[in-house]
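Colleague: Sequence and predicted model, in that order:
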Amino acid sequence: MKIKTITCHEVYNHGASLQEYALLKHLENEGHEAETIHYKPEYLSNHFKFWRIANPRYEKNIFLKLAYLIIKFPFRYKRLKRKKSFDNFSKYYIKSTQKLYRNNEELKHDLPIADAYICGSDQIWNSFFPNGKDPAFYLDFVPSDKLKISYAASFAIDKLDLDIKEFVKEKISRINHISVRESSGKNIIQDLGILKKITNVLDPVFLIKKQDWKKLCTDLEIKEKYIFVYDFESNPTIEKFVKDQASRKGYKIVSVNSNIKYSDYNFYLNGPSTFLSLIKNADFIVSNSFHAVAFSVIFNKQFVVFNRAEKINTRMRDFTSLLEISDVLIKGNTDLMDYKYVIDYELLNKKLSSLIKVSKTFLTNSLKTSYDS
């Protein structure tokens, strides 16, 4: 079967790239011909632009603008190595359409040909960001007589704003088979009055085996034991906790976030394969990222996860609750000095295996309907 997927593509984020790869790889393993749609709307196309002015106050006159760009140039030039790392990963591992699409109307006017279309995974329906308001991520461009499936789509929030509810209801109602990543997402859809069956499934990264992920890992020259920290927000509580743990255990600190200035090793300019390797070889992981948590579980690592300042914490909360390891989620006033929780992976892996089976069955059965119709 020919399948086209759509997700947040080429956004230079480790988790986004790896979940995109995983869904395509699983579909390929099942005997399908799958590729992602090369969809790059304007709001997802501002990465690595040399002449972008992020702060409006520097747009006031040409001298301020010039000074801003001169100051930013060295850092932006250096970051091109990061772009190249991600682009190489996409080139070798993520098959995409040759045609580039910029908006939903372009997709409608020149529909990528397929037997079935899948939207997901990641935060494609998060209306906190522009993608959650983009009809393309709800498969709006796909004709009514074509098979439409959402796989592990994430709202990443607990509830929709009133002004977006009708839009979301209309778009999701057109999808033939609906699955979401979080239980909170299922609640959102049911609250909209959509009566179709909604299935909770795992993120695509769980659809392929740990051995397959190991094949993507690279060799790194870190001989010491280390804590891997993945923190987008420069959270001072995370920094304090990581430094304390490193000091107590004699560990080094490793990161892939440019904002983590206290790390002993930083691989910000490297791509997804390095991210995988650092998690696989870490002795402990501290993050506020869903996919850092997901791969910690895949590689059976001990970890803690902190809430984010942004309203996107349902991902970590629902996932850790699903696996009955909620104690790894650090909230408000948790006493971190005596953190001793240890994940029992023998028990967790049994639960995970059952959930993976449900996820694969959803996809298999949903795709069968095109043959039956």
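Modeller: Alright, I've got the coordinates. Quick caveat: nothing in here was measured; it's all calculated off a predicted structure.
Colleague: all contacts plus neighbour counts: C-alpha atoms, from now on.
Modeller: Fine.
Colleague: Which secondary structure elements does the helix or strand where Gln19 lies sit against?
Modeller: When secondary structure is defined by DSSP states H and E, Gln19 falls within helix 14-29. Applying 3 or more C-alpha pairs under 8 Å, 6 or more residues apart in numbering; DSSP states H and E, we find helix 14-29 packed against strand 33-36, helix 272-281, helix 290-298.
Colleague: again, only this time at 6 Å
Modeller: Here helix 14-29 is seen to pack against no other helix or strand when contacts are counted using 3 or more C-alpha pairs under 6 Å, 6 or more residues apart in numbering; DSSP states H and E.
Colleague: So what angle separates the directions of it and helix 290-298?
Modeller: 60 degrees (axes from the mean of the first three to the mean of the last three C-alpha atoms, to 10 degrees).
Colleague: Can you mark which positions in the longest helix along the chain are buried?
Modeller: Taking DSSP state H as the assignment, the helix of the chain that covers the most residues is helix 345-372. Neighbour counts over helix 345-372 (16 or more other C-alpha atoms under 10 Å) mark Leu352, Leu355, Ile356, Val358, Ser359, Lys360, Phe362, Leu363, Ser366, Leu367 as buried.
Colleague: also this one, for the comparison:
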Amino acid sequence: MKIALLTIWHEKNYGAELQAYATIKAIKHLGHCPEMINIHLASKEQPSFLGRIANFIEKLLPASTKFERFWSYYIPKTKKYNSVSELYNDPPQADIYIVGSDQVWNPDITKEYWKMFFLDFGTTKVKRLSFSSSFGIKDWNHPEHVDFVKSALNQFSFVTCREDSGMKLLRDVFGVEATSVLDPTLLFDSYDEFVPNSQIRKTLVYYPLSEDWELTDYCENLAKKLGLTAINTNRKTTIFNKLIWNRVSIEQWVRNIAYSEFVITRSFHGLAFCLIYQRQFAILKSRNDRGTRLDNLLSKLDLQDRIYQNTMELDNAKPWENPIDYSILMPKLNALRKESWLILERIIEKE
């Protein structure tokens, strides 16, 4: 079947790009033909003249070409939609529309694009599904949108959600029963296309979601104490104090985690790839109210003791002295993985 996928992608965000790729990969694995609906949160109908010049220059820089190559090689796409109105006026032809994963149902992230992530475009003949969709928050703070969301979700054949908190929101606010599934990145136990061999190196990898000097200083000092080399896997070099000249590629981001001896991050997908490659890690609490996804996944795997409020609490706990026993953890993750695969296959195939 032809499946059109709508998610948050083309953001130059490692987690967003990898969850998009993993969903495409999973749908292909099940024997279907996926295409990414080619609209981006940053799309504009008419960028200014200076904006077009800046975009042209940016696309030529190594930081951008690394992502452009990834999107070109790994993401099959529909035609480009430059605005929401273009999508609504000429929606892609498909047997199924799927929304997910990631925080596609968080209007604070999707902003003026929020409605389209409830798939209210196209004909009623197209089957609508969500896979691992997430709110990323515990509370719905947009009461003015409740009636619209209820109506839109009633057109879905199946709704699956990534977090238990999201399932509660769907049930309590919108009257929709959903099924819990893993993030699509966790459907796979390796990414050989990115990591041809698993060679552990004496590195401490840290992944700050934005500029975070406290985390940087802490990780650099900790690496010295542990006899490891610190690697910032979100390191960027700039020119003119603004344009990002170079940064880690998506493939190298995965390899950095896969090869590491220890990882520290606030990132959900940083955690996901630690689990995939069975790396030792510590998670720092999110600095915003979007930490439910971290708490939920760690709770499912009985790893609540691996998340810390701050670097001081982390330093006192010294988790590097108490390694995670993956022989105990992996059967739990594999059971969740198997169940999520069965659900994805069933919701696509079922009439």
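Modeller: Received the coordinates, thanks. Everything quoted here is computed from the prediction, not taken from an experiment.
Colleague: Compare the helix holding Gln19 of structure 1 with structure 2 and give me the mean distance after superposition.
Modeller: With both structures laid over each other, helix 14-29 of structure 1 and its partner residues in structure 2 are 1.1 Å apart on average (mean C-alpha distance after the TM-score superposition for structure 1).
Colleague: for that helix, the distance to its chain's centre please.
Modeller: Relative to the mean C-alpha coordinate of its chain, helix 14-29 of structure 1 is positioned 10 Å out (C-alpha atoms, centre = their mean, to the nearest Å).
Colleague: what does that helix rub up against?
Modeller: Defining contact as C-alpha atoms under 6 Å, 6 or more residues apart in numbering, one finds that helix 14-29 of structure 1 is touched by Ala34, Ile94, Pro204, Val205, Pro272, His291.
Colleague: With neighbour count as extra columns, can I get those residues in CSV?
Modeller: Converted to CSV, the contacts of helix 14-29 of structure 1 look like this (neighbours: other C-alpha atoms under 10 Å):
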residue, neighbour count
Ala34, 24
Ile94, 22
Pro204, 25
Val205, 23
Pro272, 24
His291, 21
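Colleague: coming back round to it: any idea of the angle the longest helix of structure 1 forms with helix 290-298?
Modeller: Orientation check (the same axes, to 10 degrees): helix 345-372 of structure 1 against helix 290-298 gives 110 degrees.
Colleague: Give me the distance from helix 345-372 of structure 1 to the chain's centre.
Modeller: Helix 345-372 of structure 1 sits 19 Å away from the centroid of its parent chain (C-alpha atoms, centre = their mean).
Colleague: Just the helices from the stretch 51-200 of structure 1, written as ranges.
Modeller: Using DSSP state H, counting those that start in this stretch, the helices found in the stretch 51-200 of structure 1 span residues 62-78, 80-93, 104-109, 162-173, 183-191.
Colleague: Name the residues of the first one that are buried.
Modeller: Same thing as helix 62-78 of structure 1. Counting neighbours by 16+ other C-alpha under 10 Å, one finds that the buried residues in helix 62-78 of structure 1 are Lys65, Tyr68, Leu69.
Colleague: re earlier: and which of the contacts of helix 14-29 of structure 1 is nearest Ala136 of structure 1?
Modeller: Proximity of the contacts of helix 14-29 of structure 1 to Ala136 of structure 1, judged by C-alpha to C-alpha, is greatest for Ala34, which lies at 18.1 Å.
Colleague: Show me what that closest one lines up with in structure 2.
Modeller: Using TM-score structural alignment, the partner of Ala34 of structure 1 in structure 2 is Pro34.
Colleague: I'd like the contacts of helix 14-29 of structure 1 as a markdown table, with distance to Pro135 of structure 1 appended.
Modeller: Below are the contacts of helix 14-29 of structure 1 laid out as a markdown table (distance: C-alpha to C-alpha, whole Å):
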| residue | distance to Pro135 of structure 1 |
| --- | --- |
| Ala34 | 22 |
| Ile94 | 23 |
| Pro204 | 22 |
| Val205 | 25 |
| Pro272 | 28 |
| His291 | 25 |
